[in-house]
Structure formats: C-alpha cells, structure tokens
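**Student:** Quick one, structure for this:
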Amino acid sequence: MIRKFEENDLTDIMKLWLDTNISAHDFIPGDYWKNNFEMVKEILPQAEVYVFEEETDGQIVGFVGLTDNYIAGIFVRNDYQAKGIGSKLLDYIKEIKPSLKLSVYEKNISAIEFYKKADFIIESENIDEDNNEKEFTMSWIK
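**Tutor:** Have a look, this model is predicted:
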C-alpha cells in the first residue's frame, strides 16, 4: 500500500535511505552517505514523500522522495527489490505529476535501465561535485 509519509516513519525511512544508498552505490565510499545522514534526516520531512507499506505487517519497504517534480530518490529495501515496488512508487507519482526529473549516477546501471523502461530519457550529463562521479539528468513528460 502506498501512502503519504507520516512523522513517525522517519526512523525507518532513514535506515532504508542509508542501507540502499550504500548497497546501490558501491562505487562511492559508505562514509559519504553516513556523513550526509543528519542533513537528509533534517530536510526529508519537508519533501513530498510517499511510502510503500507491506500490507501483511505494516513494515515500510520502500519510499519515494520528491521536491516539486524532481525525484530525489526511489528507495526499496534490498530484500524487496525486483518485486515491482519501485515501479509501483514511480507509477503512483507519474499519476500525480505532469513531468518528472531526476539525477542518477552513470555507474548505477540498474537504476538507469529502470528509468529508461519507465520512459525517462537522458537529457544531460554532468559531474557530481561532492564525489566527482558522472551523473545523468533524466526526464519524463506525461
């Protein structure tokens, strides 16, 4: 079930954010994510966030964070990946937004393929100055 973020979700969401960033971005030192944890924890509640809650036990197993039409990230717990949860979250926000943009690291090939399958196109490429990794800006229009 997809629902809007509630304040008491923050601890679960932040654990999910850290775990999935570290595993999905093995080309970036884990300390990069750990060092940004508190900052993200502070700003995340100000974003538009939707969580995917497991219907059997109410656990949060995924979430998407948005700022206007920019997808800050789609995060799915490792043991729930490849089960359609990321697609459901993406489809959900595609229903409520006329267009979407995001940034994705060039080395995160599975994420690039995921977004291409969902009709996103690569618009540009640049370097993330925080870690010198090449990233693509991708977009989708309804």
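
**Student:** from here on, contacts and neighbour counts on C-alpha atoms
**Tutor:** Will do.

**Student:** which ones are touching the nearest residue to residue 51 once chain neighbours are set aside?
**Tutor:** With CA to CA, 6 or more residues apart in numbering as the criterion, residue 51 has its nearest non-adjacent residue at 4.1 Å, and that residue is residue 63. Listed by CA atoms under 8 Å, 6 or more residues apart in numbering, the contact set of residue 63 reads 13, 49, 50, 51, 52, 74, 75, 76, 89.

**Student:** Please generate a structure for the following sequence too, so the two can be compared:
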Amino acid sequence: MSKVEHLIIAENEFNKIIAFMGTENNRLEMLFICSAERGKGIGKQLLKYGIEIFGIKEVTANEQNPQAVGFYKHMEFVTYKRIKEPIMMKRENRILFYI
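**Tutor:** Below you'll find the predicted structure:
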C-alpha cells in the first residue's frame, strides 16, 4: 500500500466515502472517484483544493486511461514527459503532467 503525506476523503450526505485524493511533495499521487459520482465535479473540487492547499504541480497518468488524461488536460495540466515502464508485469505508457 502506498503512503502519502496528505489523504483527503470526500463523503456524501450519508457519510459514505465517494472519493479520495493523496498528495506527496507537490504531486498528486492518487485521485479516485466512485464511478456513480463521476461527472459531478468532485474530482475537479478535490484537485483544485490540492493545488491551492498542498501546492500540487505534478501528476502522472496512465496513457491507456484516456478519461484521466483528458481530465488533467482539462484542468490545464500539460504533458512534459512520456515514459514507458513495466507496471504489474506489463508495459504501460505513463504521461507526466505539470501545471
């Protein structure tokens, strides 16, 4: 399990966890939104909060996840490096973004 410096959890009105974000050293290390909650602006709110409070300037996204790549581009992150690395025994392309 990954450790992060800051873990922010979003709950709905029923105290059910619907999203979370982890940051470390000005990087977004994880951002997960419950599938039923996607498209409601929760990811955008969390990321904006992370940028403002924790100084997020960098994120890595899996190139095979066009939804994530599109989200970070929409949030005005730009690609600065593409890397290929073995992840979980298969080759995946990752994109490093900065703001």
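
**Student:** The residue nearest to residue 51 of structure 1 corresponds to which position in structure 2?
**Tutor:** Using TM-score structural alignment, the equivalent of residue 63 of structure 1 in structure 2 is residue 20.

**Student:** Pull the distance from the helix or strand where that match lies to the chain's centre.
**Tutor:** Secondary structure assignment for residue 20 of structure 2, by DSSP states H and E: strand 17-24. Centre-to-centre, strand 17-24 of structure 2 and its host chain are 8 Å apart (CA atoms, centre = their mean, to the nearest Å).

**Student:** Show me which positions of that strand end up buried.
**Tutor:** 18, 19, 20, 21, 22, 23, 24 (16 or more other CA atoms under 10 Å).

**Student:** ok, now stretch 116-136 of structure 1?
**Tutor:** For stretch 116-136 of structure 1, using 16+ other CA under 10 Å, the buried residues are 120, 121, 122, 135, 136.

**Student:** so what's residue 33 of structure 1 closest to, chain neighbours aside?
**Tutor:** The nearest residue in space to residue 33 of structure 1 (CA to CA, 6+ apart) is residue 18, at 6.4 Å.

**Student:** Just give me the neighbour total for the counterpart of residue 87 of structure 1 in structure 2.
**Tutor:** Alignment of residue 87 of structure 1 against structure 2 is given by TM-score structural alignment, with residue 44 as its counterpart. For residue 44 of structure 2, the neighbour count with other CA atoms under 10 Å is 15.

**Student:** and residue 44 of structure 2, that one's in a strand?
**Tutor:** No. Secondary structure of residue 44 of structure 2 (DSSP: H, G, I helix; E, B strand; the rest coil): helix, not part of a strand.

**Student:** quick one on the thing from earlier: can you tell me which of the contacts of residue 63 of structure 1 are in helices?
**Tutor:** Secondary structure from DSSP state H places 13, 89 of these in helices.
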